[in-house]
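Asker: structure, please.
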Amino acid sequence: MTAPDPFSLPPAPTVTRRSSNTLLIIGGITVGMLLIVIGASALAFNLLFQRASAIPELLPAETQLYAAITPNLSDLPNINRLQQAFPETFDYQNTDETADFLQERFGVTFADDIAPWIGPEAAVAVYGLPIDQLGRAISESTNPFNPPATLDPLEDVDLSNANVLLIVATRDQRAAQAFLDKQRTFREGQGERFTNSTTGGVTIYASESDETPFAAFALARNMVVFANNAASIMKLIEQRSESTLARNAQFQAVLQSLPNDRIGTIYIAGEALARFVESLFESGSLDESNPTIADIRSAAQAMRGVGFTMAVIESGLRFDAVTVFDQTRLS
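Answerer: Below is the predicted model of the structure:
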């Protein structure tokens, strides 16, 4: 393009020039509006998919299993075709199974008691599992020469230190608190009794008898939290930022290796997987004298983590999986 001469006089205005200017103005407004729409769409997309980092900020670095999903599937792009093809899966909020579970377990409905407050992310997290015991129990249950003494091979596994949390982001804390109060009142009507304690200004309710993942609950750090014990909710409230799952180098390495357009993510800590494989060797289920099997042991020890994601695309669903290794520890 030739630069205009700054010393030349501007051309005389003509009808054609005014028409061109009008077209340019209209075109500029149109482009501007398109940019605003695109920008807003990008912002909404980022809010929808990138806010998944909020929950790992509340979990301890030693979290062994983390599974997150975007609960409001109806807000996702490209979801209509999947809802038509798999109505019970992608319209889970309105299925009879969901309604029956919520009513029988909590005395609530999704539309009236959960939809008003549920936010853009939900996750399940597990830590404190006795991996060595689990590995030995599974090894014994699958050994044809040493059948298990009971029908439940995990009966002797000590899960007293295991922590299971269900965490859901909120967009209306008053509605979220009303939901927690309503389900507590219903459960009390079914014979449950609750004690309460306060940590950091947050009231935690804990069932005196229920040992399910819903035994304890609270509205903490803008999240509705259910857990199998009150201690894990206390830890979430007091969790220091420098020792969270989000700061865990293994967790970061796995998530950075996965696509960003995910609606669901599963992370399994490499340390937990390595301990599980090691327990299989110690129990004799895997023969270390076999060079190929020995390589499995080496690979497990070098594993930083495993990740899985699901994304909704125009033609359906896309699944991705990745295993991240510390290459310096490979044989």
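
Asker: hey, let's count contacts and neighbours off CA atoms from now on
Answerer: Fine.

Asker: and the gap between the residue nearest the centre of the chain and Phe308?
Answerer: With distances taken as CA atoms, centre = their mean, Ala68 lies nearest the centre of the chain, 1.3 Å away. Distance of Ala68 to Phe308, given as CA to CA, to the nearest Å: 10 Å.

Asker: here is a second sequence; please produce its structure as well for comparison:
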Amino acid sequence: MSASPPVTRPAAREHGLGYALLGGLAVTLIAILIGGGLFTWLLLATRGPSAPQLLPADTQLYATTTPNLGGVIELEQLRRALSEGLGVPDPAALAAPVERLLGVSYREHVVTWLGSEVAVAVRGVDPAALAGPDPGAALLRNGEVLFLFGSKNDPQAQAFLVQHRAAREAAGERIRTQEQGAVTIYTAEGSPPSPIAAFALIDHYVIFSNSAAAVAAFAAAEPGASGDLASLPAFVAFEQQLTPARGGAIYTDGSPAGEAARAALGALLRGLAEEAQAQASARSRSW
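Answerer: Next up, the predicted model:
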């Protein structure tokens, strides 16, 4: 019986460095796609409801920047929105009065939590009540204004609110607290109308308002319920304009009240800037 001929195996192919490089690139690409998808999912899953989902449908004005995945406010876009949308000629002049209102350093106590979304909502405005010589002050007396700042770090945002309260109480203000579910609403007692009369951290937003009732309503709102701003067809069309290239936009309900609210909000912000500039000028003359 003759022996079987030896089996000849095919020679192993030498893939070389090129194949190894392609394989490494493929693995890297898959990792990037999975990691990027996971990051986006985590961001959306922890983001919570949007501000328009918590605002009533009768909101007359909503001005906002465009949120981005980077989570960093684009200052140049914010300046352009203030200048072009609200008629603030020198938005940079707002930095000093805003920091004075906050009572803490922006660089040390705000940038640690501030995300890419900044918005203002106004409702309850009667145009006739804003027709006087100071529409900004009239807006604080007669309307509801909410300033909303997206938080990317809620523990740091809550720490900021505690520091803000302490600074105001050290200056002689009385701040009371009201618990509404898991939300703590802070309200200044006996103070004149102010854009920071009430404040809270709600659903990843730091909120300042002239109205404690407006803050409480925001905290009590149910996302997805009928009757919110986000469900209005006109607002849905507005949100489609919020592309990264645009940076920000202003929605009004199309009524005279909405346009009056825009003008009054611009007057309020210009007044803050002009007051700061006057104070700086007075200090320079005193030296």
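
Asker: TM-score for the pair, please.
Answerer: The TM-score (TM-score structural alignment, normalised by the length of the second structure) is 0.64; 234 aligned residues with a CA RMSD of 4.1 Å.

Asker: do you know how far the equivalent of Phe251 of the first structure over in the second structure is from Ser116 of the second structure?
Answerer: Aligning on TM-score structural alignment places Phe251 of the first structure opposite Phe235 in the second structure. Distance, Phe235 of the second structure to Ser116 of the second structure, using CA to CA: 20 Å.

Asker: re the thing from before, look at the aligned residue in the second structure for the residue nearest to the centre of the first structure and tell me its secondary structure.
Answerer: Aligning on TM-score structural alignment places Ala68 of the first structure opposite Thr64 in the second structure. What DSSP: H, G, I helix; E, B strand; the rest coil gives for Thr64 of the second structure is strand.

Asker: what's the counterpart of Val206 of the second structure in the first structure?
Answerer: Match for Val206 of the second structure (TM-score structural alignment): Val224.

Asker: tell me which element its match falls in.
Answerer: Counting by DSSP states H and E, the element that carries Val224 of the first structure is strand 223-227.

Asker: distance from that strand to the middle of the chain?
Answerer: 13 Å (CA atoms, centre = their mean, to the nearest Å).

Asker: ok, now stretch 222-234 of the first structure?
Answerer: On CA atoms, centre = their mean, the centre of stretch 222-234 of the first structure falls 16 Å from that of its chain.

Asker: neighbouring contacts of that stretch?
Answerer: 163-171, 173, 176, 199, 204-206, 211-219 (CA atoms under 8 Å, 6 or more residues apart in numbering).

Asker: now list the buried members of those residues.
Answerer: When the contacts of stretch 222-234 of the first structure are checked for burial by 16 or more other CA atoms under 10 Å, the buried set is 163-170, 173, 176, 204-206, 214-219.

Asker: quick one: the strands in the first structure?
Answerer: 65-69, 118-127, 163-170, 194-199, 202-207, 216-220, 223-227, 264-269, 303-313, 316-325 (DSSP state E).

Asker: right, so of those strands, which gets closest to Gly27 of the first structure?
Answerer: Across the strands of the first structure, Gly27 of the first structure has its closest neighbour in strand 303-313 (31.5 Å, CA to CA).

Asker: what helices or strands is the closest one leaning on?
Answerer: helix 249-256, strand 264-269, helix 270-282, strand 316-325 (3 or more CA pairs under 8 Å, 6 or more residues apart in numbering; DSSP states H and E).

Asker: any chance of these in JSON lines, with distance to Leu43 of the first structure too?
Answerer: Below are those laid out as JSON lines (distance: least, CA to CA, whole Å):
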{"stretch": "helix 249-256", "distance to Leu43 of the first structure": "20"}
{"stretch": "strand 264-269", "distance to Leu43 of the first structure": "19"}
{"stretch": "helix 270-282", "distance to Leu43 of the first structure": "33"}
{"stretch": "strand 316-325", "distance to Leu43 of the first structure": "22"}
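
Asker: that older thread, joint contacts of Ala68 and Phe308 of the first structure?
Answerer: With CA under 8 Å, 6+ apart as the test, Ala68 of the first structure and Phe308 both reach Thr265, Ile266.

Asker: correct me, but Ala300 of the first structure touches Ala269?
Answerer: No. At 11.1 Å, Ala300 of the first structure does not count as touching Ala269 under the criterion of CA atoms under 8 Å.

Asker: quick revisit: quick one: residues contacting the closest residue to the residue nearest to the centre of the first structure other than its chain neighbours.
Answerer: Nearest non-adjacent residue to Ala68 of the first structure, counting by CA to CA, 6 or more residues apart in numbering: Ala123, 4.0 Å away. Residues counted as contacts of Ala123 of the first structure (CA under 8 Å, 6+ apart) are Ile55, Tyr66, Ala67, Ala68, Ile69, Leu166, Ile167, Val168.

Asker: keep only the residues you listed that stay in contact in the second structure.
Answerer: Contacts conserved in the second structure for those, using both residues aligned by TM-score structural alignment, their matches' CA atoms under 8 Å: Tyr66, Ala67, Ala68, Ile69, Leu166, Ile167, Val168.

Asker: aligned to the last one, what sits in the second structure?
Answerer: Think Val168 of the first structure. By TM-score structural alignment, Val168 of the first structure lines up with Phe149.

Asker: could you measure from that match over to Ser255 of the second structure?
Answerer: In terms of CA to CA, Phe149 of the second structure sits 26 Å off from Ser255 of the second structure.

Asker: picking that back up, reformat the kept ones among the contacts of Ala123 of the first structure as CSV; add distance to Arg187 of the first structure.
Answerer: Formatted as CSV, those follow (distance: CA to CA, whole Å):
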residue, distance to Arg187 of the first structure
Tyr66, 28
Ala67, 27
Ala68, 27
Ile69, 27
Leu166, 18
Ile167, 20
Val168, 20
